[in-house]
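Visitor: Predicted model, plus sequence, below.
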Amino acid sequence: MSLPKQLYTGDQVKQGEAQAAKNAGYSLYQLMEMAGESVFSVLEEEYPRAQNVTVLCGGGNNGGDGFVVARLAKHVGLSVQLISTVDESRYVGDALQAKQAWLKSGGTILSQEALSGCLTTADVIVDGLLGTGLSGEVRDDTRAIIDSINQCEKPVIAIDIPSGLCSDTGTVLGGAICAQHTVTFIAIKQGLVTGQARDVVGKLHFSGLNVQSQFAELVSSNIDMLSLDEMLGEFPKRRATAHKGKHGRVLCIGGNQGYGGAIRMCAQAAARSGAGLVSCICHPVSSLPLMVACPEVMTIGWQDDLEQLNSKSAAQDVLAFGPGLGTDSWAHALFHHVQSLAIKKVVDADGLNLLAQSPNVDANRVITPHPGEAARLLNCSVAEIESNRYSAIKQLQDKFGGVVVLKGAGSLVCDGRRTYVCLAGNPGMATGGMGDVLTGIIAALIAQGVELSAAARLGVQLHSQAADLVAEEEGMIGLLASDVIGKVRQLLNFSA
C-alpha cells in the first residue's frame, strides 16, 4: 500500500472510478469487495489481537464497504457488531448488495440505540459513516455519533476518509472522526494530507483496487506529494576541484535590535545546507553576537548606507530576507530597497508583513508565509486561509508571483503550474525560529544552482524530514529550530 504521487479531488475520483473499473474489467461491486478487503487487511495487521469489532455504516458506498469489512471479520471468527445510522431503505445498488451479503452470512444490523454498548465492548471501530461526497456541515445527529466515537478512545479505522473531513480541503466540517488509520482507495484525495486532516487521518494507507493505473490515464492532476529521494536528484554533485565560489553566495538580511537570533539561525542553516559563502546584513547592535556565534558568516552592521547595500547585494546569488527584520524605519529602508533589486530572493517573517503593506509581483522570489502571514498578504482571516489551503496558496501565487510556500501541517508549495504537498513534519516544529531555518535552507539551495521551485520543494521536504529525525531520536517536546540544522546537513550528505 505505498502512496502514489498524485492527489485528486473527491469529484475527480467519483467521476473517473466507473470508467477506470470498466477499462480494467471490474464491476463497481467488485471494487467494493476489494475496498472492504483492504480495510480488513489493515485491521488484521494493525490489531491482530482484536476480538470485538464495531462497524458503523452510513448510507452510500462507504456503508457498503463497511458491510464487506463486517462480513470478512465475522468469517474469521471475530465478534462483529454492525450499526446502521440510516434507514435501511437508503441502501441501493452496490451498497444494497453488500448489505444482503452480510445478512446472508448470518450477520445482523443494529440500530443507533445500541451504539453506547457496542463502543464499550469494541476493541476496534470501523468508520463507514460518511464518504467523500460530504460538502456541508455534519448534521447534529451524526455529529453526536462522531463525538461518542471520539470520546470512547477506542482505535478507529476510517474507510476512505474520516467521517466529517472534507476530501478536497482537509477541513473538519463541524466534527470529524479522529482515526488511527485511514484506508483510501483508487487515488489519494487531496484533503487527506494538509490542514486539519493531519489531526484526524492518522496513518494513511492506500489501495488502488487494481484500477489506479487506468484511473491515472483518465484523470489528470496538478497536485503532487513531495518525495526527498526523487528531489535529491536536483541537488548538484560536488566536483573534486570544487571551491567555495562554485557553491553560491547567500546574503541574509534581517536581525533588527532584539531579533539577532532569527538572522543567525537563517545564516547558519544556509551555511550548513551547502552554500559556499554566507554573509549577513543586520542591525549594528546584532552584528557582534552574530560574528561570535557564527564566525563563518561575514557580518555587516548596517545603518542607512545604500551604497554599501548595493555593493554587497551585487555580489550575491540570492538574498534571504526578513528573519528578525522588524517593521521600524530601519526595516522599511531595507525592504523598499531590496524589493527593487533583480536578484533572486527568499522572503519570510517581517519581510512578508512589509510586503503585505506594499504588494508587488516578483517572478524571481520565493515567499514562505505561515497562515497568519498569509492572511495579512491576502487581507483575510486565518480561518479563511485554513478553510482551503489549496485555494489560499493559489491566490498567493496569483497575487505575488514566483513560488509560494504555505507553511503549516501539510506544508504546500505552488509555482503557478503545480502544487506540492509535504507529508513529513511533526507538531514539535511549532516553535520559534523554524521559519528562519527554512528560509536559510531554501536560499542555500538556490545559491547552489537549484531552480526556484525545486529549491522550495526540496527545502520544505528537507526541513520537515530533518525535524522528524530529531523527534524520532529525542522526542517532539522541546524540539528547537537549531536542532534541525544538523539533520538537514545529514540528509543532504547521506540520503539515498
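Guide: The structure has been received and is ready for your questions.
Visitor: Every contact and neighbour count from this point should use C-alpha atoms.
Guide: OK.
Visitor: before we move on, what SS does the residue nearest in space to the middle of the chain have?
Guide: Geometric centre of the chain, nearest residue: G410, 1.4 Å, by Cα atoms, centre = their mean. Secondary structure, DSSP: H, G, I helix; E, B strand; the rest coil: G410 is coil.
Visitor: Not counting residues beside it along the chain, what's closest to it?
Guide: T194 (4.1 Å; Cα to Cα, 6 or more residues apart in numbering).
Visitor: Against that first model, consider the following:
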Amino acid sequence: MRHPLELYRAEQVRELDRRAIEGHGIPGYELMCRAASAAFDRLRARWPEVRTISVFCGAGNNGGDGYVLARLALEAGFDVQLIALKAPADLSGDALRAAQDWLQAGGTVDEAEASIHGALLVDALLGTGLDRAPSGPYAELIDRINAHPAPVLSLDLPSGLNADTGQAPGACVRAELTVTFIALKRGLFTGGAGAFTGQLLLDALDVPETLAEDLPADARLLEAAELARCLPSRPCHTHKGETGHVLVIGGDLGMSGAPVLSGQAALRTGSGLVSLATRGATAAAALAVQPELMVHSVDNPDALKARIGAADVLALGPGLGRSDWSQAMWSEAMKSARPMVLDADGLYWLAQRPRERQQLIITPHPGEAAMLLGTTSQAIQADRFQAVRSLADRYSAVAVLKGWGSLVATPDGQVEVCPFGNPAMASAGMGDALTGIIASLLGQGLAAFDAARVGVLAHALAGDRAARGRRQILASDLITALAEVLPA
C-alpha cells in the first residue's frame, strides 16, 4: 500500500483509517483488535520475562486499543492492571465495545489515582488528534508514568506528542518502544520526538494495498541505500578534473578552522580539486593543516572573482564573519552563476539582503532559519516541516533545516527527512563539514536536491559510524568516517 519510507500527517492517517472502514468493509473494531494484537506481539518479543503489566487508557480509540491489549494479555495469563481516565460506561463506539469485552473477560478498571504495580507500562492515553498540551488528570498521569521505573510501550505514539510536528507542548510519555499503526506519522522523526518514542516500529494492520493510491505522502524518509543509488562507481579512467572543483569562501580573522573543515569534507567526499579563498592572515595556517587544499589569500572582490572563475561550485559562509571584508566577499560571490551552498554567516548576509538565486542550497540550523524567516527559533521548532518549506519557497532554494531529524525541502514543497545522526555530533564544525559534503556532491554532478539530501544522509551516517561507543565526536572524526559510509 505505502512505501515504508513515506510519512503522513495525522489527518491523512485518519483518512486512511476511514477508507479501510468505509471503503473496504473492515470494521473499526477489527482494526482496533489488529492494532492491539500487533502491539501485544511486540511487547512479548521485547520483554519476554514480563508477566505483570499496567495499561493506561484514555477516552478515545487509542484507549480502545489499550482495552483490547489488556484483554489479550489477561487471556494469555498475564496479571493486568487497567487504569482508565474515563469510566467504561462513558465511552462510545469501538472504544466502548473494547471496554465491555475487557470487563466481560473478567478485567477490572482502576481509577487514575490507583497505585501502579506493573513491571511494564502500556500507554494508550492519547492518540493522534492532540493539538495542545495535556492538562488535568492526563498531565498528572503522564507525570506518574514517567516517574515510574518500569519501561513503557506506547500505542501509536507517546501520549502528549504532536503527531505532525514532533513537539511535546507539555507533559509527554517517555516510551522505550512505540508501535505505530496504519502509516508512519511525520512528527515521529523530527523535532523533539526522539526524546519520547524510543524504538519505533510500524504495523500497517494488513489494510489493502490500494488504500493510499490517490493520497500522496507529506514527506519521505531518507534511507542509506540512497548513497549507492546516487553515487555509482567511477569509471577506471576518471581524473580529478571530472569530479568537480569546489571553492570554499570564508575564514575571516580568527575563524580559519571553519573553511578548512569544509574543504577537508569536500576532499573526503570525492572532489578532485578544492580551493579556499580566505583572509591573507589565515591562508598559511590553512595550508599547513591540509596540504591537499589550494589556499588563496583573497583580500578584495577582484581577487575573489578570479578564483570563482576557476571553480565549479561555491561553498560560501564557513568562518565568513560579519566584517567589511566578509560583506564584500559575499556580495561578489552572489553575483556568480555558479551552484552554491550557503551556510553560517553567508546566511546572515542573505537575511540582511534577501535575494533569489539559481542553483542555491541553504543549510540553516533553527536559529539561522529564524533569522531568515524573521521569527524565533521556538517558532521554527514548533513546526519544522512548515519552516523548511517556507525557507525553500522564500529563497527559491533547496533548504536544509538542520537538527535532530534534519529536513531537506525543494521550493515546490517536496520534503525528505533524515532518520540518522546522534547526540555525539553536538560539537563545533559539524555544519562546516556538511557544507563541504554537499558542495562536493554538487561538483560531482548531482542536482541540487539530490546533493542536499544525499549530503545530509552521508553526514549523518558518518556521524553514527564515528560515534560508536563515544559520548562526543569532533567534526574531523566525522570527516574521517566518510570513507566508511560512501560507496567506493
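Guide: Now that the structure is in, tell me what you want to look at. Please read all numbers here as calculations on a predicted model, not as lab measurements.
Visitor: returning to what we had before: give the burial count for the residue nearest to G410 of structure 1, as a bare number.
Guide: As a burial measure, T194 of structure 1 scores 26 neighbours (other Cα atoms under 10 Å).
Visitor: Which secondary structure state does it sit in?
Guide: Once three-state DSSP is applied, T194 of structure 1 turns out coil.
Visitor: Check the gap between it and E113 of structure 1 for me.
Guide: Distance, T194 of structure 1 to E113 of structure 1, using Cα to Cα, to the nearest Å: 35 Å.
Visitor: With G77 of structure 1 instead?
Guide: 25 Å.
Visitor: sorry, back to before: run through the residues that contact the aligned partner of the residue nearest to the centre of structure 1 in structure 2.
Guide: G410 of structure 1 maps onto G405 in structure 2 when the alignment is built from TM-score structural alignment. Contact analysis of G405 of structure 2 by Cα atoms under 8 Å, 6 or more residues apart in numbering lists 189-191, 417-421.
Visitor: Most neighbours out of those, which is it?
Guide: Of all these, the highest neighbour tally under other Cα under 10 Å goes to V417, namely 28 neighbours.
Visitor: which residues sit in contact with it?
Guide: 189-190, 219-222, 405-408.
Visitor: Pretty sure P318 is one of the things S326 of structure 2 touches, is it not?
Guide: No - if you go by Cα atoms under 8 Å, S326 of structure 2 and P318 don't touch, sitting 10.8 Å apart.
Visitor: list the residues that contact both of the two?
Guide: Shared contacts of S326 of structure 2 and P318, defined by Cα under 8 Å, 6+ apart, comprise G250.
Visitor: which one of those two has more residues nearby?
Guide: Looking at S326 of structure 2 and P318 with other Cα under 10 Å, you find the greater number of neighbours at P318, namely 31 against 24.
Visitor: right, and that one touches P259 too?
Guide: Yes - applying Cα under 8 Å, one finds P318 of structure 2 in contact with P259, separated by 5.1 Å.
Visitor: any shared contact partners between these two?
Guide: By the contact definition Cα under 8 Å, 6+ apart, P318 of structure 2 and P259 are jointly contacted by 248-251, 432.
Visitor: Out of those residues, which sit inside helices?
Guide: Among these, the ones falling in helices (DSSP state H) are D432.
Visitor: where do the strands sit along the stretch 351-488 of structure 2?
Guide: 360-362, 398-401, 407-409, 415-417 (DSSP state E, counting those that start in this stretch).
Visitor: Tell me the residues of structure 1 aligned with the last one.
Guide: Yep, that's strand 415-417 of structure 2 we're talking about. Taking TM-score structural alignment, strand 415-417 of structure 2 hits residues 419-421 over in structure 1.
Visitor: once aligned to structure 2, how far is the matching stretch on average?
Guide: Aligned to structure 2 and superposed, stretch 419-421 of structure 1 gives a mean residue distance of 0.6 Å (mean Cα distance after the TM-score superposition for structure 1).
Visitor: Assign Q327 of structure 2 to helix, strand or coil.
Guide: Q327 of structure 2 ends up helix, using three-state DSSP.
Visitor: What lines up with it in structure 1?
Guide: Checking TM-score structural alignment: Q327 of structure 2 goes with H332.
Visitor: returning to that earlier point: which of the contacts of V417 of structure 2 does structure 1 keep?
Guide: For the contacts of V417 of structure 2, the subset whose aligned partners also touch in structure 1 (both residues aligned by TM-score structural alignment, their matches' Cα atoms under 8 Å) is 189-190, 219-222, 405-408.
Visitor: ok, so of those residues, who is nearest A387 of structure 2?
Guide: L407 (9.6 Å; Cα to Cα).
Visitor: What about that closest one, how many residues nearby?
Guide: 30.
Visitor: Repeat that for N210 of structure 1.
Guide: The tally of other residues near N210 of structure 1 (other Cα under 10 Å) stands at 17.
Visitor: What residue in structure 2 is paired with it?
Guide: Going residue by residue (TM-score structural alignment), N210 of structure 1 aligns to D206.
Visitor: Report the separation between that match and F40 of structure 2.
Guide: Computed with Cα to Cα, the distance linking D206 of structure 2 and F40 of structure 2 is 16 Å.
Visitor: all helices of the stretch 101-250 of structure 1, in order?
Guide: 115-121, 140-152, 197-200, 212-218, 228-231 (DSSP state H, counting those that start in this stretch).
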